[in-house]
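> Next input, structure requested:
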Amino acid sequence: MGGQRAEDGRPHSNLQRFLDCTTPAVDTHILPKTNGRLSNDAWHHADADSVEYFNLADLWEQYYEWSAYGAGATVQLQGGDKVVQYYVPYLSGIQLYTNKVLNASRSFGEDYAMDFWSDDDDNEKMSRSWSSTSDDSFNCDIVGGNRRRPGHLYFEFFEVCSPYGRIPLMDKVYELSQGFPGLTSLKSVDLSPVSWMSVAWYPIYHIPYQRNVKDLSACFLTYHTISSSFQDHSPETMTYGSAASGKQNDQKANTVSLPPFGLAANKIQGSLWTNPRTGDHKRIVSLFGAADSWLKQLGVRHHDFNYFVTHPM
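Here you go, the predicted model:
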């Protein structure tokens, strides 16, 4: 990619810059151990007197500007030119498992027709699936190889309409929270380690404009865990595959970074995103394997993921 290198001597990684600019960093808080709402899992590996957590409302707030204007990632093109490619985030999938049974509104729990989108019906078929339950749970090998209950499924959502018929993530969360207020009121300590979300990133424009650069049409799915417990059971130690990231703390700013543990990509032919000199190809394969294994072990049919797999170009 033009031979230009980063300050440490390695070739520039477009993939890494995309991941960096689309990773949310959420303000954290400290909850005293005397608070009776916490489960034993929340205290595992925590300070003797307190536990760090973040509010889901603060997590969604990180996507506010991205939803309105797009997230800009610097991309180095063949020959050395650089552009800033902007991506809009869409909520692709989410499952919230709580440590305790919660009463959830069922206003979005009706049965909806599942008209899956394809390239031929981008603007015609728009449907979504919502489900909620307060008492269903299942067993899965998720923590240190031990079989245990992941919690109670409070809410799940999987987008199935065309990208052209979607609304940005912040607007979607607000819409869904009208029926499921826990989407914005819950704390990370309320959630079990298998709570997760997937964000679909679709390109909208780049500056300065470049003509006929097909690789700039690449789309991505990022997978993030959203529980205070997951730092103890990061993907490296779970049976989901060799993900390259987990929870990262910024002690000075009292924030927590939630880099993706899994990734899927669409329209990444060529070397712009998979240059072997940057290690991007190997990392994409690793993160894709982690996402695939995660979905299989949870028994999840994620429509966007399946579409990316079957429509790689």
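> Going by C-alpha atoms from here, please, whenever you check contacts or count neighbours.
Noted.
> quick one: the strands in the stretch 1-150 of the chain?
25-27, 29-32, 50-53, 71-76, 82-98, 128-131, 140-143, 146-148 (DSSP state E, counting those that start in this stretch).
> Export these as JSON lines, with columns for mean neighbour count and distance to residue 225.
Below are the strands of the stretch 1-150 of the chain laid out as JSON lines (neighbours: other C-alpha atoms under 10 Å; distance: least, C-alpha to C-alpha, whole Å):
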{"stretch": "strand 25-27", "mean neighbour count": "20", "distance to residue 225": "13"}
{"stretch": "strand 29-32", "mean neighbour count": "14", "distance to residue 225": "18"}
{"stretch": "strand 50-53", "mean neighbour count": "20", "distance to residue 225": "13"}
{"stretch": "strand 71-76", "mean neighbour count": "21", "distance to residue 225": "20"}
{"stretch": "strand 82-98", "mean neighbour count": "23", "distance to residue 225": "10"}
{"stretch": "strand 128-131", "mean neighbour count": "17", "distance to residue 225": "19"}
{"stretch": "strand 140-143", "mean neighbour count": "18", "distance to residue 225": "12"}
{"stretch": "strand 146-148", "mean neighbour count": "12", "distance to residue 225": "18"}
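> Would you do the same for the sequence below? I want to compare the two.
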Amino acid sequence: MSNLGRSRVREDRFYSPPAMRRYNQQQQKHVQQEEQKVQPQRQQEKQQQSESLMSSSSSSVVTTNLDRFMKHTTPIVTAQHFPKTSMKGWRNQDSNYHPYFILGDLWESLKEWSAYGVGVPLVLNESDSVVQYYVPFLSAIQLYVDPSSPLTTTRRPIGESDSDSSRATSSDGSYENNVAKNFNKLMIRSDNLEENEIRNPPGLLIFEYFERALPYHRAPLADKISDLASKFPELKSYRSCDLTQSSWVSVAWYPIYRIPVGPSLQNLDASFLTFHSLSTPLKSVEGDKSSMIEVHDVGISLPIFGLAVYKFKSSDWTQSGIHGAEKVDSLMHSTENWLRSLNAYHPDFVFFKNHDFWR
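Next up, the predicted model:
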């Protein structure tokens, strides 16, 4: 009987001797005590995670369709860096040189959007997710350089020859002779400008183009740039650090199609003008926050600093009542100030402003 009992014990894989049972009970008790100690901490962590999710959820709620449009139509350009050996003072730890971009890379980054449009995810009727595609067209551009820079004497200042579309800059020196006068005029006029307007001379205008054709007669942005660059090759070779802060480009965005299609498509017939700076500072200056360019790991982004809208339905785009309307008004107002400070007549902006029946 005894041998049989021992045999059964050996055959039972789950049999635990008394000593082992006591050890297991002690271990289990110890685990329970440790669990009780960490339970409050886990509850606190869980509460923090919940609050974090709620915070992120609430922040996503205030993201409007206009915010999404501005985010997805912001160009991101490949960043270029100065070689260390070419920078004076590098050995003296004077390494605050900013990355820059080449204008040709900017146009290249917009080439696919120019051909197929850029998809902007939107939310309609507070629940319907759609992707609206917009195609960009060149609306206007002005390039300014520092007249005291050596680059000014090595680049011939010319412009688009079509007098209906642009104002050509003279290459016979007469334009350069008037730079000082223009500087003085701008400095006098700057006394009456508002706080967010340019207060420094813009520089020497070496190229400008303002589109005047009707939207359905315009060439795609990439094609237009190629056409202009055939007459002014520097339109692709200039670096952002060669240009003054007065250099800018305006892009017109028109809706082309939406996925999925549906009856609410009529709510998305709004068109936009966006304004982007083309200048990056050469070096960091303490306390200077005037740059409108943002540098990221993926490249240099050109945020929208000015905006104009056409056929804009506020309830579909801002979803935040008075606050949303104020944002649009502020952007349009800053754009108008910018153009006025440069004494620039922008046909598209004038049309958008005179027909902005947004509601």
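> rewinding a little: now distance to residue 209 of the first structure too, for the strands of the stretch 1-150 of the first structure, in TSV please.
Below are those laid out as TSV (distance: least, C-alpha to C-alpha, whole Å):
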stretch	distance to residue 209 of the first structure
strand 25-27	29
strand 29-32	42
strand 50-53	41
strand 71-76	12
strand 82-98	8
strand 128-131	34
strand 140-143	45
strand 146-148	52
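> can you tell me which of the ones you listed comes nearest to residue 237 of the first structure?
Between residue 237 of the first structure and the strands of the stretch 1-150 of the first structure, the tightest spacing by C-alpha to C-alpha is seen for strand 140-143, at 8.1 Å.
> what comes into contact with that closest one?
147-150, 194, 233, 238-240, 297-298 (C-alpha atoms under 8 Å, 6 or more residues apart in numbering).
> cool, and stretch 178-186 of the first structure?
55-57, 60, 104-108, 155, 173, 176-177.
> Show me which of those are buried.
55-57, 60, 104-105, 108, 155, 173, 176-177 (16 or more other C-alpha atoms under 10 Å).
> among the strands of the stretch 1-150 of the first structure, which is nearest residue 11 of the first structure?
Minimum separation from residue 11 of the first structure across these (C-alpha to C-alpha) falls at strand 71-76, 10.4 Å.
> where exactly do the helices run in the stretch 1-150 of the second structure?
In the stretch 1-150 of the second structure, the segments counted as helices under DSSP state H, counting those that start in this stretch are 2-11, 18-61, 65-72, 103-109, 111-116, 150-154.
> returning to what we had before: now for the contacts of strand 140-143 of the first structure: which two are most distant?
It's 149 and 240 that sit farthest apart of the contacts of strand 140-143 of the first structure, by C-alpha to C-alpha, at 16.6 Å.
> With distance to residue 177 of the second structure as extra columns, can I get the helices of the stretch 1-150 of the second structure in a markdown table?
Output for these, formatted as a markdown table (distance: least, C-alpha to C-alpha, whole Å):
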| stretch | distance to residue 177 of the second structure |
| --- | --- |
| helix 2-11 | 107 |
| helix 18-61 | 54 |
| helix 65-72 | 40 |
| helix 103-109 | 27 |
| helix 111-116 | 38 |
| helix 150-154 | 13 |
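> okay, now the residue nearest to residue 175 of the second structure when sequence neighbours are not counted: neighbour count?
Nearest non-adjacent residue to residue 175 of the second structure, counting by C-alpha to C-alpha, 6 or more residues apart in numbering: residue 169, 6.8 Å away. Using other C-alpha atoms under 10 Å, residue 169 of the second structure has 20 neighbouring residues.
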